[in-house]
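[1] Please find the sequence and the predicted model below.
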Amino acid sequence: MNKWLKWTLKIVVTAAALYLTFRKVQWRQTATLLLSADGIWLLPALLFYNASQWASAWRLQYFYGALELFPGFYLNLRLYYRGMFYNLFLPGGIGGDGYKIHYLFRRYHKPVRELLTATLLDRVNGLIVLGLLIVLIAGSGLLPQGLLPFPAWLLPVAYLLGMVLFAALLRRFLARYFEVLPRTTLISGLVQGLQLTAMICLMKALHIHGPLLPYLLLFLSSSIAAVIPFTIGGMGARELVFMAGAPLLGAVPAQAIAVSLLFFLLTAVSSLAGGFISARNGDNASS
């Protein structure tokens, strides 16, 4: 598909998702919350979010190390931020992960299939911990009775069985990655902890009081929706999840949308760093 057509479709889907969201939530109320945000909490939120990206780059190093590929943390971090910039701001056809794979292939001549596998497993490892947190919070009695068509205690049981199967398959077919799984899973826990802390800072900025768990569960669930590359940087997909889930979990919809938009702002500001890094250091993929 033509890259400009893909970008146009992303814009259309993002706009449609935001339109559907703000049909249910009053924009003026959300805008009032955003304009009254306490700026003193935005800086720590930004710092915690970027710390999570540093931890993500650290996790990816272990997967590359399993391939006996050692680009060094600084180069890997540069590639990570440049990938974020590609994902959010450039209408290119390869995306952030594709850019990293292309760069490492040109520089280190590793097979593309192996680089793709390492990058994909890095993503899956992050989703594993994300799913674990969702299951733990959802199974804690937060979900209203009757929302699930099965008892809530089945969630952690099904998750545990799924993880055992995943680990067994990884050990059987991709043993080199199985060896780094314990460390990368711990780092994934750090990544999610830092992002949840950033979310708490954003809720403080918006003067959201009361139970935090409903908003954190909505954030974790929206992170899975944001992974699907149908919108620009997850914008619109996150807001739809917040809008649909807020009434079910007892969260205030306008507050939920406002904190979601603030999180997108964190992502956008952080991703801009990838553009400056690219301009400053040039593209050495051909070296």
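    That came through fine.
[2] from here on, contacts and neighbour counts on C-alpha atoms
    Fine.
[3] Who are the contact partners of residue 246?
    With contact set as CA atoms under 8 Å, 6 or more residues apart in numbering, residue 246 has these partners: 214, 215, 218, 252, 253, 256.
[4] Relative to residue 253, how far out is it?
    From residue 246 across to residue 253, the span is 5 Å (CA to CA, to the nearest Å).
[5] Check residue 227 too.
    22 Å.
[6] Please identify which of these two sits among more neighbours.
    The neighbour count for residue 227 versus residue 253, taken as other CA atoms under 10 Å, is higher for residue 253 (23 against 15).
[7] residue contacts, the more buried one?
    Taking CA under 8 Å, 6+ apart as the definition of contact, the neighbours of residue 253 are 25, 242, 243, 246, 247.
[8] Comparison target below:
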Amino acid sequence: MNPKTKKTLLLILKIGISLSLFYLVYKKIDVDSVINIVLGTNLGYLSLAILFFVISQIISSYRLNYLFHSHSFKLSQISNLKLYLLGMFYNFFVPGGVGGDAFKVYLLNKNFNWKSKQVLKLVFIDRLIGLTAIACIIYLIIAFYPAILGSLINNFENYNNWFIILFPIVLVVGQILTKKIFQVAIKQFYATLAYSIVIQLMQIVSVIFITLALGISTELYYLYIFVFLLSSVFSVISFAGIGIREFLFFEMSVHFSLDENTAVTIGTLFTLITALISIFGIYYHFKKPTLKLQQIQGS
């Protein structure tokens, strides 16, 4: 099977998973109720949710450019922001086209003759460490609220101490392997991880403002945050996270006896916010961004 065919089949599979899960969820809930919940959203809180999502994406662009600079690819931050927004548009709205990351690599190679393999490696590391940050926050939530998994896995509380001890070891081993395989220095790994944790915290704040916008008053915010982070991890098996996010919020609401319609609305609103910001990248689709290198001070 040639790579192009394999990529097309994988894309079809992801879109199929997204559509199937989306249909499954919205078949089980009251769609009219969800629409009414959305129409009753507090626009002030929703605006803050959008703001913190935008902040998370700006920081995310800085994270990638940090990796570029640490490997002597001195792309200017303005150019990097343009590429990042273009990549968001491609990832969300162009399922049949070139992926956002691949197109960014193509443009960098075209403009600066940077080796595609090296740039793609950095983009992959950026994603990988981002997932590591999500794992770290999930770990902390489970450490403080073991009942989350205790209600899903029999006798999990008996193994919670082992879980707390083993995770930092796994993190260190992962850092060592990243250095060996991808030649990422320890300082670069933890600096990128710090960026990633801040990004996820900004998105968590965004989710909290979404719950406030929906009028949710509960001490169980950690459940919504936990499910949101899980959906970020499992989004790799769906297209742009669509479907999987709503499905996990629905399953969480059923398991913990929360309002199903409201929980699904949280996931749907986050997807809509992502789409809203991503669509601005269409400008650079029609007018390809002019990319520049960072000017050296004193030159």
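    Perfect, thanks for sending it. What you see is a predicted model, and the numbers here were worked out from it, not measured in a lab.
[9] if we can go back for a sec, quick check, nearest of the contacts of residue 253 of the first structure to residue 62 of the first structure?
    Residue 62 of the first structure has its nearest neighbour among those in residue 242, at 33.2 Å by CA to CA.
[10] Tell me which residue of the second structure matches up with the closest one.
    Residue correspondence, TM-score structural alignment: residue 242 of the first structure in this structure matches residue 249 in the second structure.
[11] can you tell me the mean distance of the helix or strand harbouring that match from the first structure after alignment?
    With elements taken from DSSP states H and E, the one containing residue 249 of the second structure is helix 244-255. After superposition onto the first structure, helix 244-255 of the second structure lies on average 1.6 Å away from the residues it aligns with, using mean CA distance after the TM-score superposition for the first structure.
[12] so how many other residues sit close to residue 4 of the second structure?
    By the criterion of other CA under 10 Å, residue 4 of the second structure has 9 neighbours.
[13] residues in contact with the residue most central in space within the first structure?
    Per CA atoms, centre = their mean, the C-alpha nearest to the average position across the first structure is that of residue 223, at 5.1 Å. Contacts of residue 223 of the first structure were listed using CA under 8 Å, 6+ apart, and they are residue 238.
[14] Identify the residue of the second structure aligned to it.
    Counting by TM-score structural alignment, residue 223 of the first structure corresponds to residue 232 in the second structure.
[15] Can you point out the buried residues in the stretch of helix or strand its match belongs to?
    In the assignment (DSSP H and E), residue 232 of the second structure maps to helix 221-234. Neighbour counts using 16 or more other CA atoms under 10 Å place 222, 223, 224, 225, 226, 227, 228, 229, 230, 231, 232, 233 of helix 221-234 of the second structure among the buried residues.
[16] Equivalent analysis for stretch 147-157 of the first structure, please.
    Of the residues in stretch 147-157 of the first structure, those buried under the neighbour-count criterion (16+ other CA under 10 Å) are 152, 155, 156.
[17] now swap in stretch 263-276 of the first structure and tell me
    When burial is assessed from 16+ other CA under 10 Å, stretch 263-276 of the first structure yields the following buried residues: 263, 264, 266, 267, 268, 270, 271, 272, 273, 274, 275.
[18] Now do the same for the third one: its match in the second structure.
    Aligned counterpart of residue 266 of the first structure in the second structure: residue 273 (TM-score structural alignment).
[19] pretty sure that match contacts residue 52?
    No: the pair residue 273 of the second structure and residue 52 fails to qualify as a contact (CA atoms under 8 Å) at a distance of 10.6 Å.
[20] isn't residue 192 of the first structure right next to residue 50, touching?
    No: contact between residue 192 of the first structure and residue 50 fails when scored by CA under 8 Å: they sit 11.8 Å apart.
[21] coming back round to it: which one of the buried residues of helix 221-234 of the second structure sits closest to residue 189 of the second structure?
    Distances from residue 189 of the second structure to these, taken as CA to CA, are shortest for residue 233 (19.4 Å).
[22] any idea what residue 13 of the first structure aligns with in the second structure?
    Per TM-score structural alignment, the equivalent position to residue 13 of the first structure in the second structure is residue 17.
[23] what's the burial count for its match?
    Residue crowding around residue 17 of the second structure was assessed by other CA under 10 Å; the count is 19.
[24] In which helix or strand does it reside?
    Assigned by DSSP H and E, residue 17 of the second structure falls within helix 3-28.
[25] any idea of the angle that helix forms with helix 244-255?
    Orientation of helix 3-28 of the second structure against helix 244-255 (axes from the mean of the first three to the mean of the last three CA atoms, to 10 degrees) gives an angle of 40 degrees.
[26] so the next helix or strand after helix 3-28 of the second structure matches what in the first structure?
    As assigned by DSSP H and E, the chain's next helix or strand after helix 3-28 of the second structure is helix 31-39. In the comparison with the first structure, helix 31-39 of the second structure aligns to the range 27-35 (TM-score structural alignment).
[27] Between the two ends of stretch 90-102 of the second structure, how far is it?
    10 Å.
[28] give me the number of residues near whichever residue in the second structure pairs up with residue 161 of the first structure?
    Residue 161 of the first structure maps onto residue 169 of the second structure when the alignment is built from TM-score structural alignment. Taking other CA under 10 Å as the neighbour definition, residue 169 of the second structure ends up with a count of 11.
[29] and what of residue 177 of the first structure?
    For residue 177 of the first structure, the count of nearby residues is 23 (other CA under 10 Å).
[30] Hmm, residue 79 of the second structure is touching residue 289, no?
    Yes: Residue 79 of the second structure is in contact with residue 289 according to CA under 8 Å; the separation is 7.4 Å.
[31] in the second structure, which spans are strands?
    Assigned by DSSP state E, the second structure shows no strands.
[32] which residues touch whichever residue in the first structure pairs up with residue 85 of the second structure?
    Under the alignment (TM-score structural alignment), residue 85 of the second structure pairs with residue 81 of the first structure. For residue 81 of the first structure, the set of contacting residues under the criterion of CA under 8 Å, 6+ apart consists of 271, 273, 274, 277.
[33] again, only this time at 6 Å
    The contact partners of residue 81 of the first structure, taken as CA atoms under 6 Å, 6 or more residues apart in numbering, are residue 274.
[34] what separates the nearest residue to residue 273 of the first structure once chain neighbours are set aside from residue 23 of the first structure, distance-wise?
    On the basis of CA to CA, 6 or more residues apart in numbering, the spatially nearest residue to residue 273 of the first structure that is not a chain neighbour turns out to be residue 81, at 6.6 Å. Going from residue 81 of the first structure to residue 23 of the first structure by CA to CA gives 34 Å.
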